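Peer 1: dropping the sequence and predicted coords here.
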Amino acid sequence: MTDDASTPTTPATPAPESITTIACVGIGTIGGGWAAYFLARGYRVQAWDPSPEAGNRVRRLIDAAWPALTQLGLSENADPENISVHTDLAEALDGAQFVQESAPEVLEMKQQLLADIDAHAADGVVIASSTSGYSMTEMAVQAANPERLVVGHPFNPPYLIPLVEVVGGEATDPAAVQWASQWYEHLGKSVITMDREVPGFIANRLQEALWREALHMVDNGEATVEQIDRSITDGPGLRWPLQGPMLTFHLAGGPGGMAHMLDHFGPSLKSPWTRLEAPELTDELRESVVAGCDEEAAGRSVPDLVAERDRAIIAVRQVIDQLRRDAA
């Protein structure tokens, strides 16, 4: 963890380098992944979840994530046991210097929970939501102090994927957004600080477009689940880890770059290739997609596939990190 003396603070807002204790509110797949990541970075985690099985569930999540986190590199004080699980929200928030909320995507639940967190968290503590779809403007309506509420939207699994999209609501203090961005960077995350609220954020919207077209292709018998996956993993997916879709098309324009690309291929944008409206999720389409995934999995269990995914992500990240170091 690095010291950043330029981090904006108020008298009640702790500097990122001084934080020792984090509250994770909601410890399902995303919240549990966050908890594992915070533990690996050397923090104390106080977790809250109303489920009586939450403790066992988060323990399994941490145990599953720890080998990958170890391979990526643990902080000096990393300890997978440095976590407590609470059913009393006030207890989980007591002493917490940052809050990551990761409750289910139910708007009324988020509104009430964020208001409750705001009521119990210490003054000045920034509260971030992992929401993948709601804006902070619509979630913060019941909170007494909405100025400290921000979105810190991770990509799954948050213990491996570095991306976090940060944005505030209409009532959020810009200083809280700036603080949150610098906090996530302090943690080692790759942060996009959004200038404005966008439904679905950035990465989800791009992923959703691809997902919808894939469903149309299955629904129309144009491609199988395995063909769709291979078209990405052995095609454009190999270009995207280092250079995203925009820079990829820039290179496709040759010496003329993106300007040539747009001038030459711009007319084809009007070709009716893609269908961004979602297809009707019929029973037949559902069964086709499920069966296709089972066929592609070829007997590998979900834990088997998770372990395979984690190994691949780590390998890709390590290669990219080395390429960037060589280029520096």
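Peer 2: Thanks, I have it.
Peer 1: C-alpha only now, for contacts and for neighbours.
Peer 2: Will do.
Peer 1: what about the strands in the protein?
Peer 2: Counting by DSSP state E, one finds strands in the chain at the ranges 21-25, 44-48, 83-86, 98-101, 127-129, 149-154, 163-168, 190-193.
Peer 1: all helices of the stretch 51-200 of the chain, in order?
Peer 2: Secondary structure of the stretch 51-200 of the chain (DSSP state H, counting those that start in this stretch): helices at 54-72, 89-93, 107-120, 136-139, 174-186.
Peer 1: mean neighbour count and distance to residue 34 for those helices - can I get that in JSON lines?
Peer 2: Formatted as JSON lines, the helices of the stretch 51-200 of the chain follow (neighbours: other C-alpha atoms under 10 Å; distance: least, C-alpha to C-alpha, whole Å):
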{"stretch": "helix 54-72", "mean neighbour count": "17", "distance to residue 34": "9"}
{"stretch": "helix 89-93", "mean neighbour count": "20", "distance to residue 34": "15"}
{"stretch": "helix 107-120", "mean neighbour count": "18", "distance to residue 34": "17"}
{"stretch": "helix 136-139", "mean neighbour count": "20", "distance to residue 34": "19"}
{"stretch": "helix 174-186", "mean neighbour count": "21", "distance to residue 34": "12"}
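Peer 1: now those in CSV, with distance to residue 238?
Peer 2: CSV is the format used below for those (distance: least, C-alpha to C-alpha, whole Å):
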stretch, distance to residue 238
helix 54-72, 21
helix 89-93, 42
helix 107-120, 37
helix 136-139, 34
helix 174-186, 26
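Peer 1: what about versus this one:
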Amino acid sequence: MSQQLSVIGTGVIGNGWIARALARGWDVVAFDPDPEAPRRTRAFVENAWESLTRQGLAEGASPERLRFAESLEAAVEGADLIQENVPERLSLKREILTALDAAANPDILIGSSTSGFKPSDLQQDCTRAPGRVIVAHPFNPVYLLPLVELVGGDATTPEEITRARDYYQALAMRPLVVRREIEGHIADRLMEALWREALHLVNDGVATTEEIDAAVIYGCGLRWSLMGTFLTFHLAGGEPGMRHMLEQFGPALKLPWTKLEAPELTTQLIDRVVEGCEHQAAGRSVAELDRRRDEFLVELLGLAQKYWPEAEGLEGRI
């Protein structure tokens, strides 16, 4: 029996969910009030389909299993899972999630793709079944990257989180259940710290955007795709491991190397960042760069999956 994902909001993230679900053989019903949304979504899926095909499609997978509904209420009819992806404004998300809570069968889970808001804040105006409204935060490109952060709110039960894990695993994702609510969840807080430091380096004239990206691409980024931060530093301690690393390098954490607050986004800094990125893009369109990134990720995922644990979620040792 086929499953249906209902997608509300079809920007980059919403379209990424659509492409992933179609590739897994799901039916997808989407809603977006923008009249141009169907055209943009179908172009997005077409651009992603080659990479998804190389990665491996589920039986019955087809872009033809996508349709657009004329209203939010019609979009959630028959849904097995609902994914909300409207712009990152708390008032707007509450409005849409409240409407979804009123329209959808009360046992249907509603995942929000929010990168920063806490689920208890999102559930606040939902009165029918607020616990089923959770954070289900993916990473771009959603159709290739498997991580999804799952966060329950005050009204969410452990059983609802368990059901959510099952659904997202059925979409070939690796759910990470966040132990407690916090703004920005886990991964985005880490990425924001690196992003702030990178902006300082550009602002202070230490490096260009290209040089900073090179530092990640040819250095730490390669290690992080397998081991992440902590296990990487564990190896840096040699045979004694993390304890020795902390004894040797821990004092350096007190040195004023980093700048915790983001720099002021002055016109000069914005120009430097924009000009640097345009130089790196070298005239290539975003669609071209998307395809280049996707081709790389498909090959990288094929390699990385040989070394990842077999655990269904993220409970195993990485």
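Peer 2: Okay, I see it. Quick caveat, the model's predicted, so the values are computed rather than measured.
Peer 1: so what number do they get for TM-score?
Peer 2: With the length set by TM-score structural alignment, normalised by the length of structure 2, the two chains reach a TM-score of 0.95; 310 aligned residues with a C-alpha RMSD of 1.5 Å.
Peer 1: determine which stretch of the strands of structure 1 is the most buried.
Peer 2: Of all those, strand 149-154 carries the top mean neighbour count, a mean of 28, counting by mean count of other C-alpha atoms under 10 Å.
Peer 1: find me the equivalent region of stretch 84-100 of structure 1 in structure 2.
Peer 2: Taking TM-score structural alignment as the measure, structure 2 aligns residues 67-83 with stretch 84-100 of structure 1.
Peer 1: got a list of contacts for that stretch?
Peer 2: Around stretch 67-83 of structure 2, the neighbours that count as contacts under C-alpha atoms under 8 Å, 6 or more residues apart in numbering are 3-8, 14, 28-31, 38, 100, 103-104, 108-113, 167.
Peer 1: can you give me the end-to-end span of that stretch?
Peer 2: 15 Å (C-alpha to C-alpha, to the nearest Å).
Peer 1: just how off-centre is that stretch within its chain?
Peer 2: How far stretch 67-83 of structure 2 lies from its chain's middle: 22 Å, per C-alpha atoms, centre = their mean, to the nearest Å.
Peer 1: before we move on, the earlier item: looking at the helices of the stretch 51-200 of structure 1, which is nearest to residue 83 of structure 1?
Peer 2: helix 54-72 (9.4 Å; C-alpha to C-alpha).
Peer 1: now for that closest one, which elements pack on it?
Peer 2: When contacts are defined as 3 or more C-alpha pairs under 8 Å, 6 or more residues apart in numbering; DSSP states H and E, helix 54-72 of structure 1 sits against helix 29-40, helix 302-327.
Peer 1: equivalent range in structure 2 for it?
Peer 2: So helix 54-72 of structure 1 sits over residues 37-55 in structure 2, by TM-score structural alignment.
Peer 1: how much does the matching stretch stray from structure 1?
Peer 2: Compared with structure 1 after the fit, stretch 37-55 of structure 2 shows a mean deviation of 0.8 Å (mean C-alpha distance after the TM-score superposition for structure 1).
Peer 1: circling back to that earlier point, so which of the helices of the stretch 51-200 of structure 1 is nearest residue 324 of structure 1?
Peer 2: Using C-alpha to C-alpha, the nearest of these to residue 324 of structure 1 is helix 54-72, at 16.3 Å.
Peer 1: and the residue sitting nearest the centre point of structure 1, what does it touch?
Peer 2: Note on structure 1: the residue nearest the mean C-alpha position is residue 154, at 1.7 Å, using C-alpha atoms, centre = their mean. Neighbouring residues of residue 154 of structure 1 by C-alpha under 8 Å, 6+ apart: 130, 161-165.
Peer 1: cool, residue 117 of structure 2 as well?
Peer 2: Residues near residue 117 of structure 2 by C-alpha under 8 Å, 6+ apart: 90, 183-184.
Peer 1: quick one, what contacts residue 148 of structure 2?
Peer 2: So residue 148 of structure 2 contacts 136-139, 168, 173-176 (C-alpha under 8 Å, 6+ apart).
Peer 1: please redo it, this time with the cut-off set to 10 Å
Peer 2: Residue 148 of structure 2 is in contact with 113, 135-139, 142, 165, 168-169, 173-177, 187, counting by C-alpha atoms under 10 Å, 6 or more residues apart in numbering.
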